[in-house]
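Student: With the sequence up front, the predicted model follows.
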Amino acid sequence: MVNTHFSTKIPDEMSGWRLDKALAELFPDYSRARLQKWIKDGFVLVNAMPLRGKDKVQGGEDIEIIAQAEEEVTWEGQDLPILKILYEDDDIIVVDKEAGVVVHPGAGNPDSTLVNALLNHAPELVQLPRAGIIHRIDKDTSGILVVARSLPAHTSLVAQLQAREFKREYQAIVNGMMISGGTVDAPMDRHPIHRTRMAVVERGKPAVTHYRVIRRFRLHTLIRASLETGRTHQIRVHLAHAHYPLVGDPVYGGRLHLPPACTEDLQVALRQFKRQALHAERLGFIHPTQKEYMEWQVPIPADMQQLLKLLATDQQLFEAKKQ
């Protein structure tokens, strides 16, 4: 077991909340049951005093958690050829995840995930919440993730993420020709009927996505999107809400968009692109112990590059015909 010691303040907007509910919101990488046990065992101090989980907070209280963190996961390490490390030291591991790789085990994916590969590479991750995973990207999204390798690093990175201090930029190919960039500021939560999907809902959690145009094609646009918040499926849902769904998105993508009289190669490529055309291109944050800003960038994968090449050729042929 390892020591857990971190502190924070209760935001004013949580005034009137139960203590256990507030902590669950502030520390989403710990289970509510774990937090309630820490409260019950006296490991959580509110203004230097222990409280009950059902006690209400007013906002502004100092929270200190001093506890023992048992092993959080029972997942096992596996020697898998999916672990592409961009950078590592004693505190963090930065990886480039391929499309099709699941981040951690779950229903339908009991093993052979990125976490299984990470545990084989760094067995000490078993002592951390979610094996050190700070943020996730969907199975069929490619790109950069950071993994904490120690509890202090985990605490620092989670705090930066909650304070919206991570720099996270994505490239995406969307259906429709965007005139200009913009921002989608629309709250999100589970779809009220289809519970495996996310949706823009009036009483959802705040969610903000910024986007700008990189290149326009006849019926598609290459964009760069950046996140202020990190809700599940946020870019996919927000761009569909803005009527520019991602190419290939099996859940939120809508109907197929084929440019009139386009080449057969492009038709085949668009019909066979069965994942959301989304890539986590850039990630930046303050290193937990070095206290310096660090940033990584990886190019878009081959399948997206090939689709962009075909879209560009189609655009050139169309413009040549107009001359």
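Tutor: Nice, thanks for sending it over.
Student: use CA for all of it now, contacts and neighbours both
Tutor: Fine.
Student: For this protein, which segments are assigned as helices?
Tutor: When assigned using DSSP state H, the helices of the chain occupy the ranges 19-26, 32-40, 114-121, 151-162, 234-241, 264-272, 302-322.
Student: what packs against the second one?
Tutor: For helix 32-40, the contact count by 3 or more Cα pairs under 8 Å, 6 or more residues apart in numbering; DSSP states H and E identifies helix 19-26 as packing neighbours.
Student: How about the last one?
Tutor: Under the contact criterion of 3+ Cα pairs under 8 Å, 6+ apart, helix 302-322 touches helix 264-272.
Student: Name the residues of the helix it packs on that are buried.
Tutor: 266-267, 270 (16 or more other Cα atoms under 10 Å).
Student: go on, stretch 302-318?
Tutor: 304, 307-308, 310-315, 318.
Student: related to what we said a few turns ago, among the buried residues of helix 264-272, find me the one that's closest to residue 46.
Tutor: Top of the list for closeness to residue 46, among the buried residues of helix 264-272 and by Cα to Cα, is residue 270 at 55.3 Å.
Student: Could you give me the buried positions within stretch 147-164?
Tutor: For stretch 147-164, the buried set under the neighbour-count rule, 16+ other Cα under 10 Å, comprises 147-162.
Student: Which single one of these is nearest to residue 174?
Tutor: Residue 174 has its nearest neighbour among these in residue 161, at 26.5 Å by Cα to Cα.
Student: Distance to residue 170 for the helices of the chain - can I get that in TSV?
Tutor: Compiled in TSV, the helices of the chain are given as follows (distance: least, Cα to Cα, whole Å):
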stretch	distance to residue 170
helix 19-26	26
helix 32-40	31
helix 114-121	20
helix 151-162	16
helix 234-241	9
helix 264-272	20
helix 302-322	13
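Student: do you know which of these lies nearest residue 182?
Tutor: In terms of Cα to Cα, the element of the helices of the chain nearest to residue 182 is helix 234-241, at 10.5 Å.
Student: and that closest one, what other elements does it pack with?
Tutor: When contacts are defined as 3+ Cα pairs under 8 Å, 6+ apart, helix 234-241 sits against strand 198-200, strand 208-216.
Student: Could you single out the most deeply buried of the ones you listed?
Tutor: For the helices and strands packed on helix 234-241, ranked by mean neighbour count under the definition mean count of other Cα atoms under 10 Å, the leader is strand 198-200 at a mean of 22.
Student: For residue 34, see how far away residue 67 is.
Tutor: Using Cα to Cα, to the nearest Å, one gets 10 Å for the distance from residue 67 to residue 34.
Student: Included below, for side-by-side comparison, is a second structure:
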Amino acid sequence: MSGAITPSTSVTTITVPPRSRRTFTLTLRIDPTKLPVWILNSGPNGGNGAALTAVEYDGYLVLDAPGTANDLTMPWHVLPRAAGNVSAPASVRATTGSPAMARLTNTGANPVSVDPFTLIGSNTTVNASLGSGMQMPPMDLRYVGVRAFDGTGICPANSPLIQFAVTTHQRITHSNYPVEIDLLFDTDRNGTPDYVGYTAEVGNFASDGRNAFFVGPVGGPYSAFFFTAHATNSANTVLTLCGSQIGVASLGQQINVDAYTYDNYFTGFELSKIEGISTVLGAPRFDIDTGSGVVPANGSLTTTVYRFNAPSDVTDSGILLQYSFAPAGREASAIIVR
């Protein structure tokens, strides 16, 4: 077990009298610095059950009674994931001539990779769960971010490579079900969506296990060029597409976007939305230099936040940082730029 898990019991021996019961405590001490790299995800490994073997720990507690008639074994199983705990400033002040410094601090025992995006949408509404077994799980959008790159050699017609970051208030166990993320693209900005993108399982229901981001004209057909980036049991999702899939030929084009979550398993209902998003792909109002992109364990990372000139109607409001692995509710930070 590489020393990552140390089992221990509260007693070394226990006696159970006739017609009685006795209790004891089994403790599993987990050293996060010795855990393996987390390889489970909703994308390429979404249906790979064998991948579980690389990150799970299990064993048996043996209760050895005199003789063999009363010997007992109690199985245990744990699926731990190493994480850090990063905090960022809620806001910074930057001008086109004077960038701002933003210090990221990690109080966790593991280093954390930082994935930066321009923050283009946010939502503070959090719906309470109706309870286990009610078949109406909440899934509320929290942040939407974007970044775009030169897609030469990757995308058809060398169109841009575009990534949308979506952070939800609640964690998504697996991207297949029961939550679907949809993005509507108004590429020509005439008030009517031209293209749609949505997360879905590859193939038919429960047939493949892998999740991808399917994109196409509103009336179809839809195609997926990339798997959904989601680490399982995470509030962070990254959706990747090519500009050619939404009618964007080059960087610098302004588009409008609406984001939604849907229950795709129990009810089909809309769960959350952020509408009225507008941004210029590859030319954001705000950007960030994260240096190494890693906040060391019990350490910090100084980043630089930049402001650029942009159209007055874009919704760029700051920086969205998604963290590789973190406690629930702390998997992303939004830095508002004043």
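Tutor: Great, that's in hand. All values derive from a computational prediction rather than experimental measurement.
Student: Can you calculate the TM-score here?
Tutor: The TM-score (TM-score structural alignment, normalised by the length of structure 1) is 0.31; 164 aligned residues with a Cα RMSD of 6.3 Å.
Student: just to revisit the earlier point, residue 142 of structure 1: which of the helices of structure 1 is closest?
Tutor: Distances from residue 142 of structure 1 to each of the helices of structure 1 were compared using Cα to Cα; the shortest belongs to helix 302-322, at 10.3 Å.
Student: between that closest one and strand 208-216, how many degrees?
Tutor: Between helix 302-322 of structure 1 and strand 208-216, the angle formed by their directions is 50 degrees, by axes from the mean of the first three to the mean of the last three Cα atoms, to 10 degrees.
Student: For residue 46 of structure 1, which non-adjacent residue is closest in space?
Tutor: Taking Cα to Cα, 6 or more residues apart in numbering, and ignoring the residues beside it in sequence, residue 46 of structure 1 has residue 63 as its nearest neighbour in space, at 4.9 Å.
Student: Which among the helices of structure 1 is found nearest to residue 96 of structure 1?
Tutor: helix 114-121 (10.2 Å).
Student: buried stuff in that closest one?
Tutor: Within helix 114-121 of structure 1, the residues that qualify as buried are 114-120, counting by 16+ other Cα under 10 Å.
Student: Dump those residues to a markdown table, plus distance to residue 21 of structure 1.
Tutor: As requested, the buried residues of helix 114-121 of structure 1 are arranged in a markdown table below (distance: Cα to Cα, whole Å):
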| residue | distance to residue 21 of structure 1 |
| --- | --- |
| 114 | 30 |
| 115 | 28 |
| 116 | 31 |
| 117 | 33 |
| 118 | 31 |
| 119 | 31 |
| 120 | 34 |
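Student: sorry, back to before: could the buried residues of stretch 302-318 of structure 1 go into CSV alongside distance to residue 97 of structure 1?
Tutor: CSV is the format used below for those (distance: Cα to Cα, whole Å):
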residue, distance to residue 97 of structure 1
304, 15
307, 20
308, 20
310, 25
311, 25
312, 26
313, 29
314, 30
315, 31
318, 36
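Student: closest to residue 86 of structure 1 among those residues?
Tutor: residue 304 (20.6 Å).
Student: Out of the helices and strands packed on helix 234-241 of structure 1, which is closest to residue 93 of structure 1?
Tutor: With distances scored as Cα to Cα, the stretch of those nearest to residue 93 of structure 1 is strand 208-216 (26.0 Å).
Student: close enough to count as contact, residue 200 of structure 1 and residue 241?
Tutor: Yes - shown here, residue 200 of structure 1 and residue 241 form a contact pair, counting by Cα atoms under 8 Å, at 7.4 Å.
Student: Just tell me which of the helices and strands packed on helix 234-241 of structure 1 ends up closest to residue 22 of structure 1.
Tutor: Using Cα to Cα, these put strand 208-216 closest to residue 22 of structure 1, at 21.8 Å.
Student: and the angle for the closest one with helix 234-241?
Tutor: Note on geometry: by the same axes, to 10 degrees, strand 208-216 of structure 1 and helix 234-241 are set 70 degrees apart in direction.
Student: tell me what strand 208-216 of structure 1 is packed against?
Tutor: Under the contact definition 3+ Cα pairs under 8 Å, 6+ apart, strand 208-216 of structure 1 sits against strand 182-185, strand 220-227, helix 234-241.
Student: rerun that using 6 Å as the cut-off
Tutor: strand 182-185, strand 220-227 (3 or more Cα pairs under 6 Å, 6 or more residues apart in numbering; DSSP states H and E).
Student: buried ones in the first one?
Tutor: Judged by neighbour count (16+ other Cα under 10 Å), strand 182-185 of structure 1 contains these buried residues: residue 183.
Student: so what does it touch, helix or strand wise?
Tutor: Short answer (3+ Cα pairs under 6 Å, 6+ apart): strand 182-185 of structure 1 packs on strand 208-216.
Student: again, only this time at 10 Å
Tutor: strand 208-216, strand 220-227, helix 234-241 (3 or more Cα pairs under 10 Å, 6 or more residues apart in numbering; DSSP states H and E).
Student: again with the longest one
Tutor: In this structure, strand 220-227 of structure 1 makes packing contacts with strand 167-175, strand 182-185, strand 208-216, helix 234-241, strand 278-286, helix 302-322, judged by 3+ Cα pairs under 10 Å, 6+ apart.
Student: can you tell which of the ones you listed is closest to residue 143 of structure 1?
Tutor: Of all these, it is strand 278-286 that lies closest to residue 143 of structure 1, at 4.1 Å by Cα to Cα.
Student: now the angle from that closest one to helix 234-241?
Tutor: Our comparison of strand 278-286 of structure 1 with helix 234-241, counting by the same axes, to 10 degrees, yields an angle of 130 degrees.
Student: could you give the angle of strand 278-286 of structure 1 to strand 220-227?
Tutor: With the same axes, to 10 degrees as the basis, strand 278-286 of structure 1 and strand 220-227 are set at 30 degrees to each other.
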